[in-house]
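Engineer: can't give you the sequence, but here's the structure:
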């Protein structure tokens, strides 16, 4: 079996993160715009992301769910999360799907 490229694995990680929902909003992390970057190198995935608010009470829950989803992908052994606050998250980062789901109309 051919080993997947890092780019292929990054695409699989993005797809896996579409299955990880914010428990309060019921929308996945990708559509919420919380994921800023995904990089895979040498079987390690590094995710740069933010949260909707500092001190989010769900941070530990999301951390666990993300790591479980990512390390379930064949070819990834480790997941590191780089939590950043710049650029700050805003509703401008929501996808069209998330906007419709939350009832936000432009």
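Structural biologist: Yes, it's here. Just so we're clear, the structure is a prediction, and the values are computed from it rather than from any experiment. Residues are numbered from 1 along each chain as shown.
Engineer: from here on, just use CA atoms for contacts and neighbour counts.
Structural biologist: Will do.
Engineer: give me the nearest residue to residue 22, chain neighbours excluded.
Structural biologist: Among residues not flanking residue 22 along the chain, residue 28 sits closest, at 5.9 Å (CA to CA, 6 or more residues apart in numbering).
Engineer: another one to put next to it:
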């Protein structure tokens, strides 16, 4: 296996892992994510597309993989904590782990239609 094969995911493997959308707490966790805003952008981080993956296990532990609009974002050190606090407030959630990633890099195409409309891109 050469170096390029090791760094590139297998063909057909999603760049962003799928979320646990069938878990009973999933929608409540999404709503909690929508309560967190990037202070420089008037749209919540979920609709901005900064929350890549939400996984929930059978014990209601939540793992969130998120990114930022840019690696040098001024709130890079604080936003994962804001998100963890918001999700921890959901009834039934046992534990929250927020992981930061920049792979894949965030792009404006990751925003929801609502976010694009709010920011005047539609």
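Structural biologist: Yep, it's here. Given the structure is predicted, the values throughout are model-derived calculations rather than measurements.
Engineer: after superposition, what is the TM-score?
Structural biologist: Once superposed, chain against chain, the TM-score is 0.85 (TM-score structural alignment, normalised by the length of structure 1); 100 aligned residues with a CA RMSD of 1.4 Å.
Engineer: surely the residue nearest to residue 22 of structure 1 and residue 17 touch.
Structural biologist: Yes: between residue 28 of structure 1 and residue 17 there is a contact at 6.9 Å, judged by CA atoms under 8 Å.
Engineer: counterpart of the residue nearest to residue 22 of structure 1 over in structure 2?
Structural biologist: Counting by TM-score structural alignment, residue 28 of structure 1 corresponds to residue 44 in structure 2.
Engineer: ok, residue 82 of structure 1 next?
Structural biologist: Match for residue 82 of structure 1 (TM-score structural alignment): residue 99.
Engineer: mean per-residue distance, the helix or strand where that match lies to structure 1?
Structural biologist: If you go by DSSP states H and E, residue 99 of structure 2 is part of strand 95-100. Strand 95-100 of structure 2 differs from its equivalent in structure 1 by a mean of 1.1 Å after superposition (mean CA distance after the TM-score superposition for structure 1).
Engineer: who's in contact with that strand?
Structural biologist: The contact list for strand 95-100 of structure 2 (CA atoms under 8 Å, 6 or more residues apart in numbering) reads 60-67, 80-81, 83-84, 87-88.
Engineer: ChimeraX command for the buried members of the residues you listed?
Structural biologist: ChimeraX command restricting these to the buried ones, with burial defined by 16 or more other CA atoms under 10 Å:
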select :60,62,63,64,65,66,67,80,83,84,87,88
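Engineer: with secondary structure and distance to residue 22 of structure 2 added, can I get the contacts of strand 95-100 of structure 2 in a markdown table?
Structural biologist: Listed next are these as a markdown table, based on DSSP: H, G, I helix; E, B strand; the rest coil; distance: CA to CA, whole Å:
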| residue | secondary structure | distance to residue 22 of structure 2 |
| --- | --- | --- |
| 60 | coil | 12 |
| 61 | strand | 14 |
| 62 | strand | 13 |
| 63 | strand | 15 |
| 64 | strand | 16 |
| 65 | strand | 18 |
| 66 | strand | 20 |
| 67 | coil | 23 |
| 80 | helix | 24 |
| 81 | helix | 25 |
| 83 | helix | 21 |
| 84 | helix | 21 |
| 87 | helix | 17 |
| 88 | helix | 19 |
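Engineer: find the pair from the contacts of strand 95-100 of structure 2 with maximum spatial separation.
Structural biologist: Within the contacts of strand 95-100 of structure 2, two members stand farthest from each other by CA to CA: 60 and 67, at 22.5 Å.
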